[in-house]
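Undergrad: just the structure for this:
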Amino acid sequence: MKSWTSKQLKLFNEISAIQNRPYNDDGVSFQDNPIWVVVNDKQVYLRGGKGTDSKWYQAGIKNGGEIEVAGQTFKIKYVSVDNESEIAAVTVAYNQKYHGQYPIDMMVSDKVAHATVRLELR
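TA: Below you'll find the predicted structure:
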């Protein structure tokens, strides 16, 4: 597994959102949505706002995708997180980064927390 560089992690911490582009079954991105991103323990995380029922979440887990940040595109694998302590740490990261912003309450809810994915470089 390739690791995110310290420069990339710093960028993810500084920006509000990235462009999320999961692939459909044909290997083509079917969506291009901005999404909040957090870093914890040198890993990058997203959450599906509609929980695990989210179309992008399901397609991303199955097919991978890409993200874009500051004009840079990265091919990624979405890895579902089921470790409760890792999910809790990501919730803390969301609360710290997006405190007071809408829809932070939804993004740290149990339903959404269980749609946490770790982004791994491909």
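
Undergrad: contacts and neighbour counts: CA atoms only from here.
TA: OK.

Undergrad: ok, which stretches of this structure are strands?
TA: Taking DSSP state E, the strands of the chain run over residues 17-22, 33-36, 38-40, 43-47, 65-69, 72-80, 116-121.

Undergrad: turn the ones you listed into JSON lines, including distance to residue 101 and mean neighbour count.
TA: Shown next, in JSON lines, are these (distance: least, CA to CA, whole Å; neighbours: other CA atoms under 10 Å):
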{"stretch": "strand 17-22", "distance to residue 101": "13", "mean neighbour count": "22"}
{"stretch": "strand 33-36", "distance to residue 101": "11", "mean neighbour count": "16"}
{"stretch": "strand 38-40", "distance to residue 101": "14", "mean neighbour count": "21"}
{"stretch": "strand 43-47", "distance to residue 101": "16", "mean neighbour count": "22"}
{"stretch": "strand 65-69", "distance to residue 101": "20", "mean neighbour count": "20"}
{"stretch": "strand 72-80", "distance to residue 101": "25", "mean neighbour count": "17"}
{"stretch": "strand 116-121", "distance to residue 101": "19", "mean neighbour count": "22"}
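
Undergrad: now the most centrally placed residue in the chain: how far from residue 90?
TA: In the chain, the residue lying closest to the centroid (CA atoms, centre = their mean) is residue 46, at 1.8 Å. Between residue 46 and residue 90 the computed distance is 9 Å (CA to CA, to the nearest Å).

Undergrad: how about this one, so we can line them up?
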Amino acid sequence: MTDWNGTDLEKIAAAEELDLASERANGTLRDPVTMWVVRSGAQLYVRSVKGTDGPWYRGTQSRHQGRVQAAGVHRNVTFHPADAGEYPGVDAAYREKYGHCTSIVEHVLTDRSRASTLRLEPR
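TA: You can find the predicted model right below:
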């Protein structure tokens, strides 16, 4: 596991949204998708509201690599499926950061969405 440097971790975690572009099988980047990002501990996470059937999530599965951009930080990353033991911390982070969006945040707290939890690791 590669760690984030403190500055990048803080900036991305504080950003309201993150742009994520996954790599195709041929190494080119897909168009970026804007999504929520949360920090739990020293890690950054994203989830798909549509779970593992979500188009952007499926795109991450061809090479498990891509590029993220938020708060002026641009980083190449690896997408790692989160372990079920990480879900409670990620759930709490979503509630804390996006709880003001009560009608929306509940959609990333379902079992379906949890199954698509990806840990972003810099590379």
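
Undergrad: ok, residues contacting the longest helix along the first structure?
TA: For the first structure, the longest helix by residue count, based on DSSP state H, is helix 84-98. Helix 84-98 of the first structure has contacts (CA atoms under 8 Å, 6 or more residues apart in numbering) with 38-40, 45, 81, 104, 107-108, 113-114, 116.

Undergrad: can you get me a residue count around residue 14 of the first structure?
TA: By other CA atoms under 10 Å, the residues close to residue 14 of the first structure number 12.

Undergrad: aligned against the second structure, show me the partner of it.
TA: Aligned counterpart of residue 14 of the first structure in the second structure: residue 14 (TM-score structural alignment).

Undergrad: pull up the gap between its match and residue 42 of the second structure, please.
TA: 13 Å.

Undergrad: check residue 99 of the second structure too.
TA: From residue 99 of the second structure to residue 42 of the second structure the distance is 21 Å (CA to CA).

Undergrad: hmm, residue 20 and residue 60 of the first structure touching each other?
TA: No. Assessed by CA atoms under 8 Å, residue 60 of the first structure is found out of contact with residue 20, at 9.6 Å.

Undergrad: what sits against the residue lying closest to residue 61 of the first structure once chain neighbours are set aside?
TA: Distances taken as CA to CA, 6 or more residues apart in numbering place residue 78 nearest to residue 61 of the first structure, at 5.1 Å, with adjacent residues excluded. With contact taken as CA under 8 Å, 6+ apart, residue 78 of the first structure is in contact with 60-61, 64-65, 117-120.

Undergrad: give me that answer again for 7 Å
TA: Contacts for residue 78 of the first structure (CA atoms under 7 Å, 6 or more residues apart in numbering) come out as 60-61, 64, 117-120.

Undergrad: out of those residues, which one sits closest to residue 4 of the first structure?
TA: Using CA to CA, residue 120 comes nearest to residue 4 of the first structure of the contacts of residue 78 of the first structure, at 8.2 Å.

Undergrad: that closest one -> the second structure?
TA: Checking TM-score structural alignment: residue 120 of the first structure goes with residue 121.

Undergrad: likewise for residue 98 of the first structure?
TA: In the second structure, residue 98 of the first structure lands on residue 98 (TM-score structural alignment).

Undergrad: against residue 107 of the first structure, how distant is residue 94 of the first structure?
TA: To residue 107 of the first structure, residue 94 of the first structure is 8 Å away according to CA to CA.

Undergrad: and what of residue 34 of the first structure?
TA: 14 Å.
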